[in-house]
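Engineer: have a look at this prediction, sequence included:
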Amino acid sequence: MSEPPRFDRGHTDDLMSFLAASPTPYHAVANTAERLEKAGFKQVAETDAWEGTTGGKYVLRGGAIVAWFVPEGAAPHTPFRIIGAHTDSPNLRVKPRPDTGAHGFRQVAVEIYGGPLLNSWLDRDLGLAGRLSLRDGSTRLVNVDRPLLRVPQLAIHLDRSVSAEGLKLDKQRHLQPIWGLGDDVRDGDLIAFLEEESGLAPGEVTGWDLMTHSVEAPSYLGRDQELVAGPRMDNLLSLHAGSTALASAAARENLPYIPVLAGFDHEENGSQSDTGADGPLLGGVLERSVFARGGSYEDRARAFAGTVCLSSDTGHAVHPNYAERHDPTHHPRVNGGPILKVNVNNRYATDGSGRAVFAAACEKAGVPFQTFVSNNSMPCGTTIGPITAARHGIKTVDIGVAILSMHSARELCGDRDPFLLANALVAFLEG
């Protein structure tokens, strides 16, 4: 193994800034694009004809981004090295008719997105952010990043059964946040408020994709600040590490592969959308890259046959209070290095040859890695990995960083693991 990389807390500091600035998938891809622009990447439009020039390029589509770097001398059949991640996180999202209320409280009607730990959204100061669609056909990002909403929990004096039976939440009745007082609830109040916040004229907004977020800033935690608490680590931690690795790899010469970053939306609800991993976005970009360099379908087939994707997503660190929920011989630890995810029923896409690819990257980077497999008695989650492998016919390996409190409004990871993951991803992209 190479010498281990010297830990740079600046990477984790930068991750925390990225998390705070990215309350929605739309903000996450905009911030990723801005970072890639600074590294010399240029945006290309899907509606334009593409040229087979070298250099860094990226495509934005809603809450998804695909970025790639074409090295000098890359042939049409040059394989790709892909880092896959997702941009969405479980949360509370605003309904089409958002204005509601009862008993003197003004509330916002929300719908549950993905599988959040619902109790983690109670009694928490929430902001509101997302994408506004305007009358002229354009869009505008909005981020009210201050205490605006709150889902108040019922006092224990009014529900003594909580102590014995646990908290039981009705998704429709118990999770509508309050944002003011008054009996005069009027349709259009929330959107009018956001138009004013965004400097838009009344009636200019005709559509919206809005969601709540915790306004508490990411922070170091613990006696020695070895832990990081923050929102949306699942899975902006991987998107941040992937963009860092892509920018680093693009600065190298004589790359044997074309490095790619694919950040998809809608992983938390099945990936079936035009911006999800089960959609056509990634395959279209890769094929157009081959054809733009003068390639044929045969070149496309050769390139895909030699391609490898690392599907990077957060995984479960062993929980000190619930160790029996984990496989007894697989206990990934926080700050123990990235994890390799394995499931023989293909809930993860890793096989033995994929493990060898990841092990080689970690060895080259001097990074230790761990293995995660579920307890046989517990159902296993899944990722974009199996979807990517099946849809595009490319070798895919599931990896990530071990965290606690997955799907909470605030999750917990080690301060070193994001840095170690990024170093392993750089080595993977370099081949």
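Structural biologist: Received the coordinates, thanks.
Engineer: rest of the way, CA atoms for contacts and neighbours
Structural biologist: Noted.
Engineer: now do the helices in the stretch 251-400 of the chain.
Structural biologist: With helices called from DSSP state H, counting those that start in this stretch, the stretch 251-400 of the chain shows them at 281-292, 297-305, 352-365, 384-392.
Engineer: need the ones you listed in TSV (columns: distance to residue 30).
Structural biologist: Shown next, in TSV, are the helices of the stretch 251-400 of the chain (distance: least, Cα to Cα, whole Å):
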stretch	distance to residue 30
helix 281-292	17
helix 297-305	28
helix 352-365	29
helix 384-392	21
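Engineer: dump the ones you listed to TSV, plus distance to residue 157 and mean neighbour count.
Structural biologist: Listed next are these as TSV, based on distance: least, Cα to Cα, whole Å; neighbours: other Cα atoms under 10 Å:
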stretch	distance to residue 157	mean neighbour count
helix 281-292	52	19
helix 297-305	62	17
helix 352-365	53	18
helix 384-392	44	20
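Engineer: closest to residue 81 out of those?
Structural biologist: Nearest of the helices of the stretch 251-400 of the chain to residue 81, taken as Cα to Cα: helix 297-305 at 9.9 Å.
Engineer: could you list the residues in contact with whichever strand or helix holds residue 37?
Structural biologist: According to DSSP states H and E, residue 37 maps onto helix 25-38. Contact with helix 25-38 is made by 18, 21-22, 42, 58, 60, 62-65, 87-88, 130-131, 141, 236, 240, 243, 247, 263, 265, as judged by Cα atoms under 8 Å, 6 or more residues apart in numbering.
Engineer: of all the helices of the stretch 251-400 of the chain, which one is nearest residue 198?
Structural biologist: Per Cα to Cα, nearest to residue 198 of these: helix 281-292, 30.3 Å.
Engineer: residue 403 contacts residue 316, correct?
Structural biologist: Yes: the pair residue 403 / residue 316 is scored as a contact, 5.4 Å apart, by Cα atoms under 8 Å.
Engineer: so for these two, which residue has more residues nearby?
Structural biologist: With neighbours defined as other Cα atoms under 10 Å, residue 403 and residue 316 compare such that residue 403 has more, 26 against 22.
Engineer: which SS class is that one?
Structural biologist: Here residue 403 is strand, with the state taken from DSSP: H, G, I helix; E, B strand; the rest coil.
Engineer: and what of residue 407?
Structural biologist: coil.
Engineer: mind listing what it touches?
Structural biologist: Counting by Cα under 8 Å, 6+ apart, residue 407 makes contact with 89, 90, 115, 116, 117, 234.
Engineer: would you turn these into CSV with neighbour count and secondary structure?
Structural biologist: As requested, the contacts of residue 407 are exported to CSV (neighbours: other Cα atoms under 10 Å; DSSP: H, G, I helix; E, B strand; the rest coil):
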residue, neighbour count, secondary structure
89, 27, coil
90, 24, coil
115, 13, coil
116, 18, coil
117, 16, coil
234, 27, helix
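Engineer: pasting the second one now:
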Amino acid sequence: MSTPSRFDRGHTDDLMSFLAASPSPYHAVANAAARLEKAGFEQVRETDAWDASTGGKYVLRGGAIIAWYVPEGAAAHTPFRIVGAHTDSPNLRVKPLPDTGAYGWRQIAVEVYGGTLLNTWLDRDLGLAGRLTLRDGTHVLVNVDRALLRVPQLAIHLDRSANDGLKLDRQKHLQPIWGLGDVAEGDLIRFLEQEADLPEGEVTGWDLMVHSIEPPSYLGRDKELLAGPRMDNLISVHAGAAALAASAASDLSYIPVLAAFDHEENGSQADTGADGPLLGTVLERSVFARGGTYEDKARAFAGTVCLSSDTGHAIHPNYAERHDPTHHPRANGGPILKVNVNQRYATDGSGRAVFAAACERAGVPWQHFVSNNAMPCGTTIGPITAARHGIQTVDIGVAILSMHSARELCGADDPYLLANALLSFLQG
């Protein structure tokens, strides 16, 4: 019999459901929106006029969602408290001409998205998910969540040096197999039209990606770990949505916001990315809808703080020399504060104080993360948000292992701790 956790596992159980149901950014934002709607939030369209009404609202654009809650009596210059995250994960994405193959094998042509660990996609049962665009410009989500595809590894008999350093050619070695026979142009899209119960020829565009069909699971003797896909960064999207929904019932002096962007893994330069105008436009329109002026907007932004929540590296027991020798984030040690003086992370001393105060109010332990000086440091939406909008930004997250793998690993209590820290922050 397993040892019970120190914390309620209800949040982590719900995260597991969220991960399994969100194989693409489009599914992730739809599922986040559904959770917010249960808390009374309503979708507003960017093409409609916005009014000064209070309550919870959200905007969906592609794989991005911006949601906010306007409390009663909020002035036009009321500052925002933002939880920032991203919805995309490194994976393999379907090319514009997807049907390919050779030697009697039918394959799907894919392109590598983001900095994925390529070997983790080998010999794994894969599904296919994403967004279909119809002739009238509307979209339909599709999720083939069964063993449809497989990227077969070369047998060791044909590559005796594989265990001494596997090198994969991104073009030649990663095209998944999905059947036998002659290649037929348009076959994949016709198959997906059938899966989505659409007429043949109705789909004219697509944004599709493969995913591991193995569900998230607790791991370890005492089930204190969580293994699953897309933790980077759906842990933060899920925690941010939960915190925003919970904060909507509070007496607030800030306007709480969830900003979950797409395309962080390839630089954020997209209309749905953090380097695009979406967040700034939504915040400005919220100010102006409440009768605000440019002066009110400037005052609101000057008092705004963003927690950029993304995963970071837990200390790896087999590669401890790759980490900073004095900073060892541990699983189930609470969220991490990410610092880089070269501004790969946006945290400074003032931001550290904001995060520390939120964790203290919530009774949540927290840790420091800094990269080894001898290795390059990753980055997040944090510095982009700070520079683009002039908003004080703090980089935080959950420490994980196997980042950018098809299947990652974290402490099973850390998502709950993160959500509580975010709730405390949004409540101010």
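Structural biologist: Okay, I see it. Keep in mind that what you see is a predicted model, and the values were worked out from it rather than measured.
Engineer: just to revisit the earlier point, figure out which of the helices of the stretch 251-400 of structure 1 is closest to residue 334 of structure 1.
Structural biologist: That would be helix 352-365 among the helices of the stretch 251-400 of structure 1, by Cα to Cα, at 16.9 Å.
Engineer: give me the nearest residue to the aligned partner of residue 41 of structure 2 in structure 1, chain neighbours excluded.
Structural biologist: Residue correspondence to structure 1 (TM-score structural alignment): residue 41 of structure 2 is matched to residue 41. Of all residues not flanking residue 41 of structure 1 in the chain, residue 56 sits nearest, at 4.2 Å (Cα to Cα, 6 or more residues apart in numbering).
Engineer: in the helix or strand where the one you found lies, what's buried?
Structural biologist: According to DSSP H and E, residue 56 of structure 1 maps onto strand 55-61. Of all the residues in strand 55-61 of structure 1, those buried under the rule 16 or more other Cα atoms under 10 Å are 56, 57, 58, 59, 60, 61.
Engineer: what residues are up against the residue of structure 2 most remote from its centre?
Structural biologist: What lies farthest from the middle of structure 2 is residue 157; by Cα atoms, centre = their mean that is 39.0 Å. Residue 157 of structure 2 makes no contacts at all, as judged by Cα under 8 Å, 6+ apart.
Engineer: that one belongs to a helix?
Structural biologist: Yes: assessed with three-state DSSP, residue 157 of structure 2 lies in a helix.
Engineer: tell me how far it lies from residue 165 of structure 2.
Structural biologist: Distance of residue 157 of structure 2 to residue 165 of structure 2, given as Cα to Cα, to the nearest Å: 15 Å.
Engineer: could you do residue 381 of structure 2 as well?
Structural biologist: 33 Å.
Engineer: what's the match for residue 419 of structure 1 in structure 2?
Structural biologist: Checking TM-score structural alignment: residue 419 of structure 1 goes with residue 416.
Engineer: wait, a helix at its match?
Structural biologist: Yes: checked against three-state DSSP, residue 416 of structure 2 lies within a helix.
Engineer: what's the burial count for it?
Structural biologist: So residue 416 of structure 2, with other Cα under 10 Å, has 25 neighbours.
Engineer: residue 214 of structure 1 too?
Structural biologist: 26.
Engineer: what do we get in structure 2 for it?
Structural biologist: Per TM-score structural alignment, residue 214 of structure 1 is aligned with residue 212.
Engineer: from residue 21 of structure 2, how far off is that match?
Structural biologist: 12 Å.
Engineer: nearest residue to whichever residue in structure 2 pairs up with residue 387 of structure 1 in space, please, no chain neighbours.
Structural biologist: Applying TM-score structural alignment, one finds that residue 387 of structure 1 aligns to residue 384 in structure 2. Nearest non-adjacent residue to residue 384 of structure 2, counting by Cα to Cα, 6+ apart: residue 275, 6.1 Å away.
Engineer: can you tell me what sits against stretch 270-288 of structure 1?
Structural biologist: 50, 61-64, 66, 262, 264-267, 300, 384, 387-388, 391-392.
Engineer: which part of structure 2 matches it?
Structural biologist: Aligned using TM-score structural alignment, stretch 270-288 of structure 1 spans residues 267-285 in structure 2.
Engineer: how long is the matching stretch end to end?
Structural biologist: From its first residue to its last, stretch 267-285 of structure 2 covers 26 Å (Cα to Cα).
Engineer: next, residue 239 of structure 2: secondary structure please.
Structural biologist: Residue 239 of structure 2 ends up helix, using three-state DSSP.
Engineer: nearest spatial neighbour of it, chain-adjacent residues omitted?
Structural biologist: Nearest residue to residue 239 of structure 2 in three dimensions, chain neighbours excluded: residue 419, at 4.6 Å (Cα to Cα, 6+ apart).
Engineer: over to residue 413 of structure 2?
Structural biologist: In space, residue 413 of structure 2 is closest to residue 332, 5.5 Å off (Cα to Cα, 6+ apart).
Engineer: hmm, residue 418 and that neighbour touching each other?
Structural biologist: No: between residue 332 of structure 2 and residue 418 there is no contact under Cα under 8 Å: 10.3 Å.
Engineer: who has more neighbours, those two?
Structural biologist: Comparing residue 332 of structure 2 with residue 418 by other Cα under 10 Å, the one with more neighbours is residue 418, at 27 against 22.
Engineer: residues contacting that one?
Structural biologist: Contacts of residue 418 of structure 2 by Cα under 8 Å, 6+ apart are 236, 239, 334, 335, 397, 398.
Engineer: please consider this matter closed, and thank you.
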